[in-house]
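**Q** Next input, structure requested:
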Amino acid sequence: MLDNEKFTEIELNSIMLSCYPRGATPSSADESAEDIPSQLPRESAVPKTSKLQQKLLDKYMMYAGIPPKKRPRIPRMKGSQIMLKKVQEVNEIIQQNLPTIAKIEEVVDLVYAGAITVCVELGVKITDSVKPMRKETPPPWKKRLQEKIKNIRKNIGILHTYLNTETPSSRVGKRTRQIASEFKIKSHDHHFRQRVIEICDRLKQKIKALGSRIQRYNERVKRYKNNQLYYKNKQKFFRQLEHETSDQDNSPAEEAMYAFWKNIWGEEKVHDDEAHRIREVEADSARYQMNEVEITEDDIKLALKKTNNWSAPGVDGIQNYWWKQFTTTHGLLAGFFQAALRDPSMLPDVFTLGVSYMLPKENNTVDPKKYRPITCLPTIYKILTGVLTRHIWKHVNKNNILAQEQSGCRGDARGCNELLITDYIITK
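**A** Below you'll find the predicted structure:
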């Protein structure tokens, strides 16, 4: 089992600690009983695992080697001092297990196990699948007010029928007297008709007051939802402000969506690699010699600094937040990334496996053509490409390779805005 590498170093270390919790080691039969105590390590010399460390090792052995798609989803969490303290404790435990890491996949598994451990410690429920979105139903208080408004309108209709009919029916007259009695008005009153007009006006004012209440509650709920949406998804929040919301219930059939995008993604395109412009660019690039890239721990930190904590992860399911907080892995990541530059084959294929989401471009969500795909790649791959992009841009800016007029593919540029402004000025 050891020769076939059935267990990782962390698993073997955990098994060893569980087998000899008090420092007892097996002795050979030919050793005398008097020699055994001198050869055994002292109890205090044996490393003791804390409950948190044992939980981390358990989660690691539970999920290590499992395909990322089959792992439970790490939920998005709200920051707090308790959470930060727990993350720091797990970060220190991860540092103790880093010397046994031999592959970059094991780093990903360890970070995933650390994130799951923090969630379990904070009492967050871990689910194996994403819960389906529930249909929004009006709250009980809103239902009560709406029912009250409905009944008042019904009474107003009866009173209007009584007032606008010369000979109202016995049923309308009986119901009118019942409504009047609720306001302590007797039917034999000489000014009964005038009293009914006053009751009708009072009921209208009551409807207006109840409608204002519902409006105030709706505005309050809307503010609360907007605050939550701004915290979770800023892009969707601003799209809603621009009234670009769409009806997600009218989504196209799965077969239609698959058939349309298969014609785009499923067909292999043949490109002319010997094009004249490509040869010109290759000849021109020979004039600029790029220095050898040295990836350091600071590069990892800078690449993570620009990322959003809780942006949608790829198939690995690990958000940027966990890579930011588990700082003890940054040095090891830098070493693995440096080795990957020399031998790219050491990176597993799952690192470039993406999850594509279809976002509607218009309110017409039935047509598959009206969607735009967004592919989320694994976070660790985005860290690597972010580090390489930074080094490439240093080389490009140092040698002024890009023309000043080019705004596309340039960092900290707003090419679309500049083109729109230019077009507006020209056509004005």
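**Q** Please count neighbours and contacts with C-alpha atoms only from this point.
**A** Will do.
**Q** Need the contact partners of stretch 342-351.
**A** In this structure, residues lying in contact with stretch 342-351 by CA atoms under 8 Å, 6 or more residues apart in numbering are I104, E105, A340, L377, P378, I380, Y381.
**Q** 10 Å instead?
**A** 67-68, 103-105, 314-316, 336-341, 377-382 (CA atoms under 10 Å, 6 or more residues apart in numbering).
**Q** Likewise for stretch 286-302?
**A** 304-305, 323-324, 327-339, 341, 383-384, 386-388, 390-392, 394-396, 398-399, 401.
**Q** So which of those residues sit within helices?
**A** 304-305, 323-324, 330-339, 341, 383-384, 386-388, 390-392, 394-396, 398-399 (DSSP state H).
**Q** Kindly give a single ChimeraX line that selects the buried subset of these.
**A** A single ChimeraX command suffices to select whichever of the ones in helices among the contacts of stretch 286-302 are buried according to 16 or more other CA atoms under 10 Å:
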select :304,323,324,330,331,332,333,334,336,337,338,383,384,386,387,388,391,395
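**Q** Alongside the first, I'd like the structure of this one:
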Amino acid sequence: MLATYLEASRDLLETDFGAALAVCRIIGAKVSTAGRATGQSTAIPAWRRRIEERIAKAKALIGRLICFRSGNNTPRIVRTVRMAYARTNVSLSQQDITQKLTERIDDLKQRIAAWRKRIRRYTERSTRFNQNRLFQSDQKRLYESLERPMVSGTGPAPNQADTVAFWRGLWSEPINHSEGPWAEVVASQCASITPMDPVIITPDDVAEVVRSVLNWKSAGLDGLHHYWLKGFVVCHTVLARQFKRLSTRSRSQSSSLLGSPIWFLKTRVPQTRANTAPSRLYRPYTRH
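**A** Modelled structure (predicted):
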């Protein structure tokens, strides 16, 4: 499948995401269009949802009982209190009804505390289990999660036009420098240096680099780990050709940097960062 698909691959973006799609088909995973997966499920377990519903109902009943104890005798409050004491020997007209209400309120508060403790206990157990499993597969990601909590980004998305304009002003505008005498000395010393030969990237070079990295090292934007790149040998020739094309672009062209895919020019942004200025959000790879 990859051999046929890669014949029409034009850049690294198509090659990378094509390999990721192949992985999803091999392992039977669903392809998500909502962006990169975080590795953590946001669905609330059914048992926790049931307990939270019990807590909400108990808190609502406590509020009605307190209102009735304070003298609020509206039909809605009275009906709720009668339903709470249904099938019991407690009557709303008896003398010690205030004491019965207080006892019932305290009982509900203790139940709420027990339910919350149960949620906390199960959550801590689930966290320990996930951390132990992550330690076996990806220790680096585990240590990163311990250093800073995962916070969903709520700020505005960066503007691509502002980002391109910011870096074009740094890389494309000619600047006249006033060099000192030392520049001429360095230039004369470097005149006899033989220029470096053009960079030649072969499929063997790509395979050697892929073999030297960890299988489950942090993946890129496509979520594809190196474990799969080691097995997709047919990708190595395409990757070598595309990396060579990127590395041989002329430095004199103003679009040598900005002509690259935007995803290739940026690094990950901490999700807790509030500043969305282009200089804080994107950092391109160096030319050297």
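**Q** Now the TM-score, please.
**A** The TM-score (TM-score structural alignment, normalised by the length of the second structure) is 0.61; 258 aligned residues with a CA RMSD of 5.1 Å.
**Q** before we move on, back to that, buried by neighbour count, from the contacts of stretch 342-351 of the first structure: which ones?
**A** Taking 16+ other CA under 10 Å as the criterion, what is buried in the contacts of stretch 342-351 of the first structure is 68, 104-105, 314-316, 336-338, 377-382.
**Q** A187 of the second structure: neighbour count?
**A** Neighbourhood size, A187 of the second structure [other CA atoms under 10 Å]: 10.
**Q** I should have written F17 of the second structure there, sorry.
**A** Neighbourhood size, F17 of the second structure [other CA under 10 Å]: 15.
**Q** Was I right to think it contacts C235?
**A** No: counting by CA atoms under 10 Å, F17 of the second structure stays clear of C235, with 11.6 Å between them.
**Q** what touches both of the two?
**A** Contacts common to F17 of the second structure and C235, judged by CA under 10 Å, 6+ apart, are absent.
**Q** counting contacts, what elements does the top helix by length along the second structure pack onto?
**A** Ranked by number of residues, the top helix in the second structure under DSSP H is helix 97-137. Contacts defined by 3 or more CA pairs under 10 Å, 6 or more residues apart in numbering; DSSP states H and E place helix 97-137 of the second structure against helix 46-69, helix 139-147.
**Q** tell me the residue furthest from the middle of the second structure?
**A** Here the second structure reaches farthest from its C-alpha mean at Q95, the gap being 60.2 Å by CA atoms, centre = their mean.
**Q** Where does it fall, secondary structure wise?
**A** Secondary structure assignment for Q95 of the second structure, by DSSP states H and E: no helix or strand.
**Q** Now do the contacts for it.
**A** Not one residue lies near Q95 of the second structure by CA under 10 Å, 6+ apart.
**Q** From L101 of the second structure, how far off is it?
**A** For Q95 of the second structure, the distance to L101 of the second structure equals 12 Å [CA to CA, to the nearest Å].
**Q** Kindly report the same for R87 of the second structure.
**A** Distance from R87 of the second structure to L101 of the second structure, counting by CA to CA: 16 Å.
**Q** In terms of neighbours, single out the busier of those two.
**A** In this view R87 of the second structure and L101 are compared by other CA under 10 Å, and L101 has more residues nearby, 20 against 8.
**Q** correct me, but the more buried one touches R82?
**A** No: counting by CA under 10 Å, R82 is not a contact partner of L101 of the second structure; they are 11.4 Å apart.
**Q** What is the neighbour count of I77 of the second structure?
**A** Counted with other CA under 10 Å, I77 of the second structure comes out at 17.
**Q** how about the nearest residue to it, chain neighbours excluded?
**A** By the measure of CA to CA, 6 or more residues apart in numbering, the closest residue to I77 of the second structure outside its immediate chain neighbours is R64, 6.0 Å from it.
**Q** For the one you found, list the residues it contacts.
**A** For R64 of the second structure, counting by CA under 10 Å, 6+ apart, the contacting residues are A58, S70, N72, R76, I77, V78, R79, T80, V81, A84, I105.
**Q** Quickly find the element holding the fourth one.
**A** Using DSSP H and E, R76 of the second structure sits in helix 75-84.
**Q** Next, the angle helix 46-69 makes with that helix.
**A** 120 degrees (axes from the mean of the first three to the mean of the last three CA atoms, to 10 degrees).
**Q** what sits up against helix 75-84 of the second structure?
**A** By CA under 10 Å, 6+ apart, helix 75-84 of the second structure touches 61-68, 72-73, 86, 88, 90-92, 101, 104.
**Q** what do you get for stretch 224-237 of the first structure?
**A** 76, 78, 218-223, 238, 240-245, 310-312.
**Q** Now, of the residues you listed, which are buried?
**A** For the contacts of stretch 224-237 of the first structure, buried by 16+ other CA under 10 Å: W310, S311, A312.
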